[in-house]
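Engineer: I would like the atomic coordinates for the input below:
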Amino acid sequence: MYITISRFRVEGDGETFDKWLLPLADKMRALPGNVLYRVLHDPLDPQARVLTEVWETEEDHLAHLVDLDHVEIIAIGSEKGMRDMYVHHWSKAEGHIERGRSRTEQRLADRTERGEMYRLIDEFRVSRGLSTS
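Structural biologist: Predicted coordinates for the structure are as follows:
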């Protein structure tokens, strides 16, 4: 896995910016090797954006850099309001595990995993009169 996290701020009309960027982000998601491509808003700073990208390989990441839609993002991003961009890269990220559950307090399938965390969760829920999992 190859991971990139970019943080930048949007100067000007953030809604107009998002209307421009989000369709391009959809195109990035469709590229070969893309695992995740998310544009996130910081709830404490309406101008802040975080772009999280996960690619199967570094080669997939490099290929996306020359995709014409990515070129558009970089070529006119500043005109659209992108400022102060800082990018972090992790190459050869290993040990990727994806887990999901419908509710935050649900235990993992292996009930012995993370036992202390779930014990504290159950204790917290009981102290609030809530059911435990």
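
Engineer: can we go C-alpha only for contacts and neighbour counts from here?
Structural biologist: Fine.

Engineer: how about the strands in the protein?
Structural biologist: Secondary structure of the chain (DSSP state E): strands at 2-10, 34-42, 45-55, 82-90.

Engineer: Against which helices or strands is the first one packed?
Structural biologist: Using 3 or more C-alpha pairs under 8 Å, 6 or more residues apart in numbering; DSSP states H and E as the contact criterion, the elements in contact with strand 2-10 are strand 45-55, strand 82-90.

Engineer: Ok, which of those strands comes nearest residue 7?
Structural biologist: Residue 7 sits nearest to strand 45-55 of all those, at 4.5 Å, using C-alpha to C-alpha.

Engineer: which of the helices and strands packed on strand 2-10 sits most buried?
Structural biologist: Across these, averaging neighbours per residue (mean count of other C-alpha atoms under 10 Å) puts strand 45-55 on top, at a mean of 18.

Engineer: OK, contacts around the residue nearest to residue 50 when sequence neighbours are not counted?
Structural biologist: For residue 50, ignoring the flanking residues on the chain, the nearest one in space by C-alpha to C-alpha, 6 or more residues apart in numbering is residue 7 at 4.5 Å. By C-alpha atoms under 8 Å, 6 or more residues apart in numbering, the residues touching residue 7 are 48, 49, 50, 51, 84, 85, 86, 87.

Engineer: Following up with a second sequence; could you model it the same way so I can compare the two?
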Amino acid sequence: MVSEPDLSVKIGSLVLKNPVMPASGTFGPEMAAFIDFNRLGAIVPKSITKAARPGNKIPRVCEVEGGMINSIGIQSKGVEAYIRHTLPVYTDFDVPLIASISGESVGEFAELAERLSKDSRVAALELNISCPNLRNNGRGRAHRG
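Structural biologist: Below you'll find the predicted structure:
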């Protein structure tokens, strides 16, 4: 008899049953009709910010040969809406939730990390520090003179 391979991975103190997790923002709870979330190693909802932000103006997506280019600009309803409305949706699934956070400053990242690390529904944090289509290339507010 052939046994199933052990695909578990450990990230710090978090153990995932396998390394498969969607990139933040690639799909939401509506995808549960097509994909069994419980087969994933973790789920990573769309990045959130401290305050609500509209994201970039449309058009945000451009199809190119062999793929697409997007510039969403981290549209977010803010952390309060995330805690009240997004986190409860994922409690029906038996996989860890990794919250993806983005901030305009180191201080905002710290505030979000502190706030979400206290929520038992959040197993880990992902810091979205590589979004190049934000003001000043995602480096926060530009210093002036």
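
Engineer: Could you tell me the TM-score of the two chains?
Structural biologist: After superposition, the two chains reach a TM-score (TM-score structural alignment, normalised by the length of the first structure) of 0.26; 68 aligned residues with a C-alpha RMSD of 5.2 Å.

Engineer: ok, back up a step: can you lay out the contacts of residue 7 of the first structure as CSV showing distance to residue 15 of the first structure?
Structural biologist: Shown next, in CSV, are the contacts of residue 7 of the first structure (distance: C-alpha to C-alpha, whole Å):
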residue, distance to residue 15 of the first structure
48, 12
49, 12
50, 15
51, 16
84, 18
85, 18
86, 21
87, 23
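
Engineer: Closest one of those residues to residue 59 of the first structure?
Structural biologist: Nearest to residue 59 of the first structure among the contacts of residue 7 of the first structure, with distances taken as C-alpha to C-alpha, is residue 87, at 17.6 Å.

Engineer: Which residues are in contact with that closest one?
Structural biologist: Contacts of residue 87 of the first structure (C-alpha under 8 Å, 6+ apart): 4, 5, 6, 7.

Engineer: residues near the second one, how many?
Structural biologist: The criterion is other C-alpha atoms under 10 Å. On that basis, residue 5 of the first structure has 16 neighbouring residues.

Engineer: My understanding was that it contacts residue 55; is that so?
Structural biologist: No: Residue 5 of the first structure is beyond contact range of residue 55, at 11.6 Å (criterion: C-alpha atoms under 8 Å).

Engineer: dump the residue contacts of residue 125 of the second structure.
Structural biologist: By C-alpha under 8 Å, 6+ apart, residue 125 of the second structure lies in contact with 98, 99, 100, 101, 113, 117.

Engineer: could you redo the last one with a cut-off of 6 Å?
Structural biologist: The contact partners of residue 125 of the second structure, taken as C-alpha atoms under 6 Å, 6 or more residues apart in numbering, are 98, 99, 100.

Engineer: any idea how far the second one lies from residue 9 of the second structure?
Structural biologist: With the distance defined as C-alpha to C-alpha, to the nearest Å, residue 99 of the second structure ends up 18 Å from residue 9 of the second structure.

Engineer: Neighbour count: these two, which is higher?
Structural biologist: residue 99 (26 against 14).

Engineer: host element of the residue nearest to that one when sequence neighbours are not counted?
Structural biologist: Spatial nearest neighbour of residue 99 of the second structure, excluding adjacent residues (C-alpha to C-alpha, 6+ apart): residue 125 at 4.9 Å. In this assignment (DSSP states H and E), residue 125 of the second structure forms part of strand 124-127.

Engineer: CSV for the contacts of residue 87 of the first structure, including distance to residue 80 of the first structure?
Structural biologist: Shown next, in CSV, are the contacts of residue 87 of the first structure (distance: C-alpha to C-alpha, whole Å):
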residue, distance to residue 80 of the first structure
4, 21
5, 20
6, 16
7, 16
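
Engineer: Give me the distance between residue 64 of the second structure and residue 14 of the second structure.
Structural biologist: Counting by C-alpha to C-alpha - residue 64 of the second structure and residue 14 of the second structure are separated by 38 Å.
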